[in-house]
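> this is a predicted model, with the sequence first.
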Amino acid sequence: MLPINSLKLGAFLGLAAFAPAVDASGSDCRCFPGDQCWPSLSTWDAFNQSVNGRLVATVPLATPCHTPNYNSEKCEVLKDGWLLPEEHYKSSSSFMAPFFTNGTCDPYHPVSKPCTLGNFVRYAVNVSESSHVAKTLQFATEHNIRFIIRNTGHDYNGKSTGAGALSVWTHHLKGLEFKDWKDKYYTGKALKMGAGIQGIEAYEAAQAQGLRIVSGECPTVGIAGGYSQGGGHSALSSRYGLGADQVLEWEVIDGNGRFLVANRQQNTDLFWALCGGGGGTYGVVWSMTSKAHADGQVSGLNLTFTTSGISDDTFFEAVEFYNTRLPSIVDEGVMSLNFLTNTSFSISPMTGPDVPLKKLKSLIEPVLNELKRLGITYTYQAEEFGSYLEQFNAQVPLVEVGVAQYGSWLLPRSIVTNLSTNRELTQSIRTVLGQHATFTTVAINVAKNVTGDVYNAVNPAWRTAIAHVLMSTPWEFNEPEQMAENRKLMTDLLVPSISKLAPESGAYLNECDFDQPNWKKAFYGKNYNDLLAIKSKYDPHSLFYGLTAVGSDEWTVSNSGRMCRVATASGEN
């Protein structure tokens, strides 16, 4: 694994004094391929040499599925793996949210349809030294080029791509170092991770040390990327808090090219913003140091039943009862992941770190008794494991990508503890499922009495939530009109069906509807204005942009992919 380059605090790498962005195109738009301002090949070549030959020109991953480069054997391999994360994160440009490809290049389109760059980045720098990041930032600033931060491509909202953009690719920053951490806020084990470390890599390294790390249910998500920077829920969250609550320190290159250390003693405003204020917004994260917790027994269970042989009313009576039990479950340090369609209910899984199996069974027993009373047949399996990774590998379901469009809301605890509002929730769920959507409940407790002494920009709505509820509609390739309708359905009906129950709550910005009205309040709550001021401080040239990220409303992106400041946007199609 590559070691983490620990430069001295505030090292400027000789590149801190960037000039303001040059408007070579005569407008406040980013320079776009084909413009006179676009760098020549010789200029790109010189830049490539400056970053040790690590510049990668984008060739879309699905190119072998289209003429004139069609290769049937390679294309079939791509089709077989296209819905799995592994197919994409090994690429410098591919990403996992099909809406944002604009139908440009995937294995399912007709062979005769040209494979163009479309919304893919134009170039990526496969960074291995922090100076590579600083030089890329400098080049993007000097030539007024759109800039993107890319790690694995795990992003529902298309933040890891952009037409005509230059990106830094942090996927291969795989440094790992366990530490003994001690300050007035936390004393214990910690893990310093390069920005490219993925969940499963951290899980395996931690288990070997008798430890466990907070990360997501998808094993290939980059922990230090949008996951922790956006908050990050986990099967361990009811025990330890969100991903952002674990962070002790960041190493980050800011928009001026400075290599900074941010923690609760120095650059504290940047530390606060990076912990929950959104990924790709304040700087390029080089490493993250997070709490590592003692491992031990973990109990887990799965429960499934369907509408077979029962009425819809009976089915939803059982769902409603389950929701009333959520506080008693999550308050014991348990996370319950529930998938619901209009014909099936499944808990897959319920995870109890340091919870004895007998205790976990007692928490679900009232639900089982209710199912028996209602005459519902169910399947049920509960087991105890020696470590978190063992339980994770045995019970967490496979996560596919490119299969859905999403919207979400954070459900306050008060909704399920009140008989009247819980019944309203059931009716809202029935509305969502009546549109053939899937309703996922990530039930956790991340109130401040769980997380301990933390200082971060996590959406305050998390602290009173009983669950993050995620609504999804299936994605169909080659059906653009239907997908546009589904997108509108999510914004106009599905999310409002739930958000109307708690309009003052909010949504999880990493798993949300990117057309969410009033997104600043929904995703960031009262923190938005403070986050915007911090972004302006550390990103004075507005290099860091992502859809619905802090400050993103200062820009507009046309259908062609051209990015312009809102005040001067030309309205180009």
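Right, received. Where do you want to start? Numbers count the residues shown, from 1 in each chain.
> C-alpha from now on. contacts and neighbour counts both.
Noted.
> which of the three states applies to Glu204?
helix (DSSP: H, G, I helix; E, B strand; the rest coil).
> now it: how far from Asp295?
12 Å (Cα to Cα, to the nearest Å).
> ok, now Gly53?
Remark: distance between Gly53 and Asp295 (Cα to Cα) = 42 Å.
> OK, contacts around the residue lying closest to Ala62 once chain neighbours are set aside?
Excluding its sequence neighbours, the residue lying closest to Ala62 (Cα to Cα, 6 or more residues apart in numbering) is Asp106, at 5.1 Å. Residues in contact with Asp106 (Cα atoms under 8 Å, 6 or more residues apart in numbering) are 61-63, 65.
> against that first model, consider the following:
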Amino acid sequence: MGPPLLQLFALSAAVLTGVTHGALHFETAQLEARHFAAFDAASFAKGPDPVQAACREFPGSEDWPSDTDWQRLNTTLNGALLKPLPPAAACYVGANYDAAKCRYLINNATTNHFYLDDPVTVLTQWTQGGTCLPALNATGICLQGGFPVYVVNATTVMHVQAAVNFARNKNIRLIIKNTGHDFGGRSVGAGSLSVWTHHLKSFEHMPRFSLGSYSGPAAHYGSGLETWELFNNMARYNITVVGAGGRTVGANGGWFASGGHGNLASFYGLAADQALEIHAVTADGKFVVANEEENTDLFFALRGGGGSTYGVVTSVIVKTYRPINLTTSTLSIACRPPANTNMRAPLAPISNTTHLVNSTELFWQALHIYFRFKRTVVDAGGVDWDYLYPLGNGSYSFRVRTTFPNTTTDQATRLLEPLYTAFTRAGLNITLDRAELRPAPYAGTLTPTPPATPLANTRYRSRLLPRAGWASDAAFNKTFAALRTAVQDGGYTLHGLAIGPTAEVAGWPGRGAAVNPAWREAVLHACLMTEQTGGLTAAAAKTEEARVQGYMKVIREASPGAGSYMNEGDPGEPEWQQAFYGANYRRLLEVKRARDPWGVFWAATTVGSEAWEVRTADGYPRSQNGRLCRVVK
């Protein structure tokens, strides 16, 4: 564990800001006393603040910073302070109306990097309040809602430090945003100051690196690096780094902080399992290094203990591996719909290579066989990504891509043969197309394919289903029946990921990370997906939440004691402390209280967040469009 709270403030700045293995170029510019000599609001913490305000300041509140205060902060930041409007403000009649820009948002912005490079946008607008949606001939008024009032476009550590200090000293809600891949409302907050880390993108390859128990190749990269940029660096240096499945996901942001899964998770472990050293700005404004020898409490917490909680991570040093290949196989099964039915269109089209079955029961029998096979996939070091769509009138579509690392075509064929043999024995005409097995390098040059549109409003409810659910036929039948009920009776889309980042796979230093212990026993990361429309009233949203929780309860009862992955979890998850953190929660709460006695860092369902709540005007559940206040006990 790290030093006790009282000792933290007695340690010298040299110890707190020392970086063992060198800083990236943007980390060398740090906040010094001369920067805030005449502006105490940007100064470092002098100790725990005895003042316990009931709420964070809010635009219009008595102690909200004056325009002069914000101007002085901008001067300290060398002009990095932004006051951005929601992009869709261009669609509403008024001073910001711009017909051409509005048409661009609707017709073009979702096919490029526009929203990813916007300082406020996140990919789910319901958590923001949906207060300013793009629409031709939009009516009403565009409101800032849950988007931050001010944004610090951080391109140096000094920018991050000044933002953290100002927020703490002025009692302002602080949020952190990287790429905007946020499904739970952790990167938005009404009346807030946002630290935007999107442009901290450096990458350094280190063929020879030694630290404590580790000696080998490593890479050092900034928190703003996106996965497609990480893969391009892998190709450049002929190395492998554990990365995300989505190209535009931040390679070292909230994805990393809560574990971070990808195609190599069953082979090398989660993203958080790879970290050898982490650089961050903590709640006192200091720039620190955390590794197995220094600030060990943070080194534990920052590897899987949740983002937006203990500090603003600026860079990470991770293990790298030799080049590796992936062999993939795809499978598509659909239940032939009855004649003359109005079939609801699936989220992904059924291709010409889809295997069609003629009855609902045959379809579910095929899926029962495939889901039983998932444990074989993860035990072989593989993963799969699947989507099960209810199409209406007893019709369904299932698509899956299975990936085996470091595997030849012949080896993959032998691994898959038992699956297709089981199909044949069940009377299903589903065969393996060996020609589809194509080994390909894991690392390669990628382009920044655009993320999902922020109007999609995808909401996840997830469960990390454990090996116990595959231990016997009876246990598996119970697990599968719960999933079938949610799709068949509930009408929900099921997104499944076969994944097994066991403690043995994670190795060192992963076994000492704060990763949710439920990951170590997982065979299937199962998500129910819904579209949380911004047009729902608070009452309707509560009704829908109660409905989906009823089906999630069935899945939870089939997997007692299991957990959930916070990045694709439900901000309304009951007993979220256990679900998202498991047995690590008590230790993580100790780290949180010691490192952040002011509660500078807050986001829904993060460690210690139960002490605060967002008070919305309309009562919309889990929305961040309201003032942040302490929970009154």
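Thanks, I have it. Model, not experiment: these values are computed from the prediction.
> still on that earlier bit, turn the contacts of Asp106 of structure 1 into CSV, including secondary structure, distance to Met563 of structure 1 and neighbour count.
Below are the contacts of Asp106 of structure 1 laid out as CSV (DSSP: H, G, I helix; E, B strand; the rest coil; distance: Cα to Cα, whole Å; neighbours: other Cα atoms under 10 Å):
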residue, secondary structure, distance to Met563 of structure 1, neighbour count
Leu61, coil, 24, 22
Ala62, coil, 25, 22
Thr63, helix, 26, 23
Cys65, helix, 29, 28
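> biggest separation within those, which pair?
Using Cα to Cα, the pair of those lying farthest apart is Leu61 and Cys65, separated by 9.1 Å.
> more neighbours: which of Glu204 and Asp295 of structure 1?
Asp295 (20 against 17; other Cα atoms under 10 Å).
> what does that one correspond to in structure 2?
Counting by TM-score structural alignment, Asp295 of structure 1 lines up with Pro323 in structure 2.
> OK, contacts around its match?
238-240, 441-443 are the contacts of Pro323 of structure 2 under Cα under 8 Å, 6+ apart.
> can you flag which of those belong to strands?
Pro441 (DSSP state E).
> ok, the contacts of Pro323 of structure 2 in structure 1: which stay?
Among the contacts of Pro323 of structure 2, the ones still in contact in structure 1 (both residues aligned by TM-score structural alignment, their matches' Cα atoms under 8 Å) are 238-240, 441-442.
> who wins for most neighbours among those?
Thr240 (25 neighbours).
> what residue in structure 1 is paired with it?
Correspondence of Thr240 of structure 2 to structure 1, assessed by TM-score structural alignment: Arg212.
> quick one: the helices in the stretch 151-300 of structure 1?
Using DSSP state H, counting those that start in this stretch, the helices assigned to the stretch 151-300 of structure 1 run over residues 199-208, 228-229, 237-240, 268-274.
> sorry, that was for the stretch 501-633 of structure 2
Under DSSP H, counting those that start in this stretch, the stretch 501-633 of structure 2 gives helices at 503-510, 538-557, 576-581, 585-595.
> can those go into CSV with extra columns for distance to Glu277 of structure 2 and mean neighbour count?
Putting these into CSV (distance: least, Cα to Cα, whole Å; neighbours: other Cα atoms under 10 Å) gives the following:
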stretch, distance to Glu277 of structure 2, mean neighbour count
helix 503-510, 10, 19
helix 538-557, 36, 16
helix 576-581, 22, 24
helix 585-595, 17, 19
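> so which of those is nearest Thr485 of structure 2?
Proximity to Thr485 of structure 2 (Cα to Cα) singles out helix 538-557 among these, at 7.5 Å.
> please name every helix or strand in contact with the closest one.
Where contact means 3 or more Cα pairs under 8 Å, 6 or more residues apart in numbering; DSSP states H and E, helix 538-557 of structure 2 is packed against strand 458-466, helix 473-488.
> how about the nearest residue to Ala611 of structure 2, chain neighbours excluded?
Using Cα to Cα, 6+ apart, the closest residue to Ala611 of structure 2 is Val631 (5.5 Å).
> mind listing what that neighbour touches?
610-613 are the contacts of Val631 of structure 2 under Cα under 8 Å, 6+ apart.
> tell me the buried residues within those residues.
612-613 (16 or more other Cα atoms under 10 Å).
> adding distance to Phe580 of structure 2, write the contacts of Val631 of structure 2 out as JSON lines.
JSON lines is the format used below for those (distance: Cα to Cα, whole Å):
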{"residue": "Glu610", "distance to Phe580 of structure 2": "14"}
{"residue": "Ala611", "distance to Phe580 of structure 2": "17"}
{"residue": "Trp612", "distance to Phe580 of structure 2": "18"}
{"residue": "Glu613", "distance to Phe580 of structure 2": "18"}
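> just the closest of the contacts of Val631 of structure 2 to Thr127 of structure 2, please.
Nearest to Thr127 of structure 2 out of the contacts of Val631 of structure 2 is Glu613 (Cα to Cα; 13.9 Å).
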